[in-house]
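Asker: With the sequence up front, the predicted model follows.
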Amino acid sequence: MKIALVSEHASPLAAAGSVDSGGQNIYVANVARQLARKGHQVDVLTRCDRSLLPLVSRLDGARVINVPAGPKRQVPKEQLLPYMEGFARFVVEFSRQEPLHYDVVHANFFMSGLVGLRLKETLSIPLVTTFHALGRVRRLHQGVNDGFPDERFDIEDRLVRDSDSVIAECPQDAADLISLYQADAARIDLVPCGFDHDEFHPVDKRAARAELGWPKDRFIALQLGRMVPRKGVDTVVRAVGLCNRTLGEEVDLYVVGGNSDEANEIATPEIGRLRAIARECGVTDHVNFLGRRARSLLRLYYNAADVFVTTPWYEPFGITPLEAMACSTPVIGADVGGIRYSVAHGETGLLVPPKDPLAVAHGLVMLKRDPPRVQRMGAAGLARAKEMFTWESVADTLSGIYARVAKIDVAANAGPHAHNGAHDVRLAAGGASA
């Protein structure tokens, strides 16, 4: 098949970890890479956000089309909607000039969905949509701090109604689509995110700590991801304060992420807020902000940690817990969204309420006092990640969905994981609301 992946603000070429570069960038890059490995022709259509980018870049067998739409610089995603008309016009004309027409368009995020709808309407190309985050859920949690315009809700309603398939990344995502958007469960396919075993796998903890210069005999928790308030890093900092100042157990925290390679409060204001919380809790000597790190190095950080902690207020899926599990590191995660799906409570880690530092602290103390349990959870997490959450299986499943909506017979090439997820969604949605 010839497949168009539209991802207006999240380029697969961007460095993950900054404010508007995270899970969606990783998702699009890995889906494109795996689909190309399976022999499909893949174009990723993303907004050109740098002045020197060529129209066409290459990514492991796929093409990245850097679409001219708006200024050729970084623009916060909350301000991109006015440029989507120009983006859509360019993509339609680009598609018409291609020698082979696209068989399917897969829109990622609601603004990409507008482009997908234009391709569907003008060129009769079937549309698959992954929202990655739902506007009504975001508004519920962020309130007046949600910078997206209210038009987002009508656009999402239209996409839910007119897409040939809507991808839910976890059972909670499916339940939200049904309850908040009146989605037809028969047109929802459940497809999670994944990890690449070549990129994330276990290595010796002592060797990883030695390479990073970390102390070999400390109990270390890792937090890794975008430095924005909704990720709940303040909860982890306060939990470390409780461990060290109240519960009588020394725990160190290393925080990876930000808009620069150094932990710069000007480049990343959230780091300044978190440092103030660490001072307030009396644990500045136990909380280490490292700044952004290249993806090629992240495996070392996951493996060097005793436990990975992620406590967002809400999370449409969350790729970092999978990466930690793939490195045999147990996860303490907020009991929300995709984390509730990926982390098996008591088996691969612990689920805790969001915004609850004491629950996180009790989890950290319990794991510090029970090293054999840490080992068992790490091994179970690796097994679960390999069984349920690989990018190869994600691409297999998506290939089957693309073929179904495009009415193309590719049964002979469908991998063992390919399936129609509608039945899974009905079961999952029922379980989520029970």
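Answerer: Good, I have the coordinates. Numbers count the residues shown, from 1 in each chain.
Asker: make it CA atoms for all contacts and neighbour counts henceforth
Answerer: OK.
Asker: Is T46 in a helix, a strand, or coil?
Answerer: Here T46 is strand, with the state taken from DSSP: H, G, I helix; E, B strand; the rest coil.
Asker: Surely it touches A14?
Answerer: No. Between T46 and A14 there is no contact under C-alpha atoms under 8 Å: 10.7 Å.
Asker: The two - which one has more neighbours?
Answerer: A direct count of neighbours by other C-alpha atoms under 10 Å for T46 and A14 places T46 higher, at 24 against 16.
Asker: show me what contacts the more buried one?
Answerer: Applying C-alpha atoms under 8 Å, 6 or more residues apart in numbering to T46 gives the contacts V6, S7, E8, H9, A10, S11, V64, I65, N66, V67.
Asker: now do Q375
Answerer: With C-alpha under 8 Å, 6+ apart, Q375 has these contacts: S328.
Asker: mind listing what's buried in the helix or strand where it lies?
Answerer: Here Q375 sits within helix 371-388, counting by DSSP states H and E. Neighbour counts using 16 or more other C-alpha atoms under 10 Å place 373-386, 388 of helix 371-388 among the buried residues.
Asker: Going by distance to D252, which of the contacts of T46 wins?
Answerer: A10 (32.5 Å; C-alpha to C-alpha).
Asker: L367 against R373, yeah?
Answerer: Yes. The pair L367 / R373 is scored as a contact, 6.9 Å apart, by C-alpha under 8 Å.
Asker: Around R158, count how many other residues there are.
Answerer: 16.
Asker: For whatever residue is furthest in space from the centre of the chain, give me its contacts.
Answerer: Residue farthest from the centre of the chain, counting by C-alpha atoms, centre = their mean, is G248 at 34.7 Å. Applying C-alpha under 8 Å, 6+ apart to G248 gives no contacts.
Asker: Reduced to three states, what does it come out as?
Answerer: Applying three-state DSSP: G248 is coil.
Asker: Below is structure B, check it against A:
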Amino acid sequence: MVVVAFVHPDLGIGGAERLVVDAALALRRKGHQVHLFTAHHDPTHCFPETTDGQLEVTCVGDWLPRSTCGSLMALWAYVRMVYVALYLVLASGLAFDVVFVDQVSACIPFLRLRRQAKILFYCHFPDQLLTQRRTVLKKLYRYILDTLEECTTRQADCVLVNSHFTASVYRDTFPSIGSAPSVLYPSLDFDKFDKYSSLTLHDVGLDIDSTCMFLSLNRFERKKNLNLALESFSLLVEKVGKQHDSALHLVLAGGYDHHLQENVEHYCELVNTARSLGIVDMVTFLKSPEDRVKVALLRAAKCLLYTPDKEHFGIVPVEAMYLGTPVIAVNSGGPRETVVSGETGILTHQTPEAFAEAMETFVTGKSDREAMGTAAHNRVISNFSFIKFSEHLNYIIQGLMDERKQK
């Protein structure tokens, strides 16, 4: 048995959090002892496995600010993670063998205070590529943090990434780090989806005609490019509305945290966009749907609209494909490794015209939803199972322990 401590900044409901929770569950089921440490854990806004007793979570340092007047968010994220790391090393009393760190590498040198422990860093995407630098002051500030990110990432014993796309970006971003990262694809625990597989939209309280329903499932953040779904749907209504107007419907669902200003603002922006396009009566907005609702939506949708550009991996297309729903996605980033265009969905350009054209093929029947859905389901089972994910992660953990024994 290996004792694995997880250090994560905020155990919310995003894709990074889903991977961390899955990794902890995978190692626990392999017989290892796992414990999650985080700077923020809201029991009303988290994955159920972190509150129902399956995983032990310790939250420390939430009294530290997240920003200074809306700025310096990256700096405070670093400070909060360092605080969590120091708590783990100096005050937790946990005799850990491996630390699984993700998102923020700045805490790694402090975890090194426990000399015998191995450090695994999961790089969802280089942090320095997730922000803009419009001013000289911001460039200087980010230069310091970027240098720190590269130096501390280099100190990890093992670095994992979520896709070959992210691996290529990692190599370009951190040229001084000679060793290449390994790819550990996120996975699905099929049981979580199978237990809701018989639910209909009516069963989960949604009165939506699913005959021609399209679904977008992503957090309400501007980088997710959700306007593309609205604009594409508007064009589709113009093109085929006369024949299918009564059945066409779009659902925009996703993670929403009322504490996050961007979520609140962007949600309002999207509603206003739908209203200005004249389609607000044909669009349903859903904030943070429960798993049972999400599964019912994915099963009922004609296809999933996945709008982010250069997404690092993208777990939602994999979820949709497992449930037999084809995916229309931007032809970039992680979806190029999960979606097989023409077989399990359509990869296309990041324009409303291209998306609307792809959507029209499902409305008219030119794209065979059932055949694509079957191929999509089989692809997920073959390549993204929780069992495969668990075996790969366990192999990595055991390898780190073997390295420690040899020293």
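Answerer: Structure received. No experiment lies behind these values; they were computed from the predicted model shown.
Asker: mean offset of the helix holding Q375 of the first structure relative to the second structure (after superposition)
Answerer: With mean C-alpha distance after the TM-score superposition for the first structure, helix 371-388 of the first structure departs from the second structure by a mean of 1.6 Å once superposed.
Asker: how distant is that helix from the center of its chain?
Answerer: Distance of helix 371-388 of the first structure from the chain centroid (C-alpha atoms, centre = their mean, to the nearest Å) equals 21 Å.
Asker: now the helices for the second structure?
Answerer: Ranges of helices within the second structure are 15-29, 73-90, 108-111, 136-153, 164-173, 190-194, 227-244, 261-276, 291-300, 315-322, 335-338, 352-364, 369-383, 386-406, based on DSSP state H.
Asker: To V98 of the second structure, which of these lies closest?
Answerer: helix 386-406 (7.7 Å).
Asker: buried ones in the closest one?
Answerer: F386, K388, F389, S390, L393, N394, I396, I397, L400, M401.
Asker: Could you quantify the relative orientation of it and helix 15-29 as an angle?
Answerer: For helix 386-406 of the second structure against helix 15-29, the angle by axes from the mean of the first three to the mean of the last three C-alpha atoms, to 10 degrees is 70 degrees.
Asker: excluding its backbone neighbours, what's nearest the alignment partner in the first structure of I279 of the second structure?
Answerer: Using TM-score structural alignment as the criterion, I279 of the second structure maps onto V283 of the first structure. Distance criterion C-alpha to C-alpha, 6 or more residues apart in numbering; nearest residue to V283 of the first structure, sequence neighbours excluded, is G241 at 5.8 Å.
Asker: ok, that neighbour - how many residues close by?
Answerer: Per other C-alpha under 10 Å, the neighbour tally for G241 of the first structure reads 30.
Asker: which position in the second structure aligns with it?
Answerer: Match for G241 of the first structure (TM-score structural alignment): S234.
Asker: ditto for I188 of the first structure
Answerer: Checking TM-score structural alignment: I188 of the first structure goes with P181.
Asker: can you count the residues close to that match?
Answerer: P181 of the second structure: 21 neighbours (other C-alpha under 10 Å).
Asker: before we move on, the earlier item: quick one: the helix holding Q375 of the first structure to helix 391-406, angle?
Answerer: Using the same axes, to 10 degrees: helix 371-388 of the first structure against helix 391-406 is 30 degrees.
Asker: returning to that earlier point: the residue nearest to V283 of the first structure and A278 of the first structure, how far apart?
Answerer: Separation of G241 of the first structure from A278 of the first structure (C-alpha to C-alpha, to the nearest Å) stands at 7 Å.
Asker: go on, M1 of the first structure?
Answerer: 52 Å.
Asker: One more: T122 of the first structure?
Answerer: Distance from T122 of the first structure to A278 of the first structure, by C-alpha to C-alpha: 54 Å.
Asker: quick one: which of the two has more around it?
Answerer: A278 (21 against 9).
Asker: Identify the residue spatially nearest to that one, adjacent ones excluded.
Answerer: Using C-alpha to C-alpha, 6+ apart, the nearest residue to A278 of the first structure is T284, at 5.2 Å.
Asker: if I read this right, the one you found contacts R275, doesn't it?
Answerer: Yes. Using C-alpha under 8 Å, T284 of the first structure makes contact with R275 at a distance of 7.3 Å.
Asker: overlap between the contacts of T46 of the first structure and the second structure?
Answerer: Of the contacts of T46 of the first structure, the ones still in contact in the second structure (both residues aligned by TM-score structural alignment, their matches' C-alpha atoms under 8 Å) are V6, S7, E8, H9, S11, V64, I65, N66, V67.
Asker: Next one: the closest residue to the third one other than its chain neighbours relative to S11 of the first structure, how far apart?
Answerer: Pointing back at E8 of the first structure there. Once flanking residues are discounted, E8 of the first structure sits nearest to T46: 4.5 Å by C-alpha to C-alpha, 6+ apart. According to C-alpha to C-alpha, T46 of the first structure stands 6 Å off from S11 of the first structure.
Asker: Which residues are in contact with the match of G241 of the first structure?
Answerer: Per C-alpha under 8 Å, 6+ apart, neighbours of S234 of the second structure: L277, G278, I279.
Asker: Could you export these as JSON lines, including distance to E265 of the second structure?
Answerer: Formatted as JSON lines, the contacts of S234 of the second structure follow (distance: C-alpha to C-alpha, whole Å):
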{"residue": "L277", "distance to E265 of the second structure": "18"}
{"residue": "G278", "distance to E265 of the second structure": "20"}
{"residue": "I279", "distance to E265 of the second structure": "20"}
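Asker: Going by neighbour count, which of the residues you listed comes out on top?
Answerer: For these, neighbours were counted using other C-alpha under 10 Å, and I279 has the most, 18 neighbours in all.
Asker: ok, L350 of the first structure to S7 of the first structure distance?
Answerer: For L350 of the first structure relative to S7 of the first structure (C-alpha to C-alpha), the value is 33 Å.
Asker: try N259 of the first structure
Answerer: In this view, N259 of the first structure and S7 of the first structure are 21 Å apart by C-alpha to C-alpha.
Asker: which residues touch the spatially most central residue of the first structure?
Answerer: Nearest residue to the geometric centre of the first structure (C-alpha atoms, centre = their mean): G23, 2.8 Å. When contacts are counted by C-alpha under 8 Å, 6+ apart, G23 of the first structure touches A16, G318, I319.
Asker: Give the aligned equivalent of the last one in the second structure.
Answerer: Following TM-score structural alignment, the counterpart assigned to I319 of the first structure within the second structure is I315.
Asker: from memory its match sits against P186, does it?
Answerer: Yes. With contacts counted by C-alpha under 8 Å, I315 of the second structure reaches P186, the gap being 7.0 Å.
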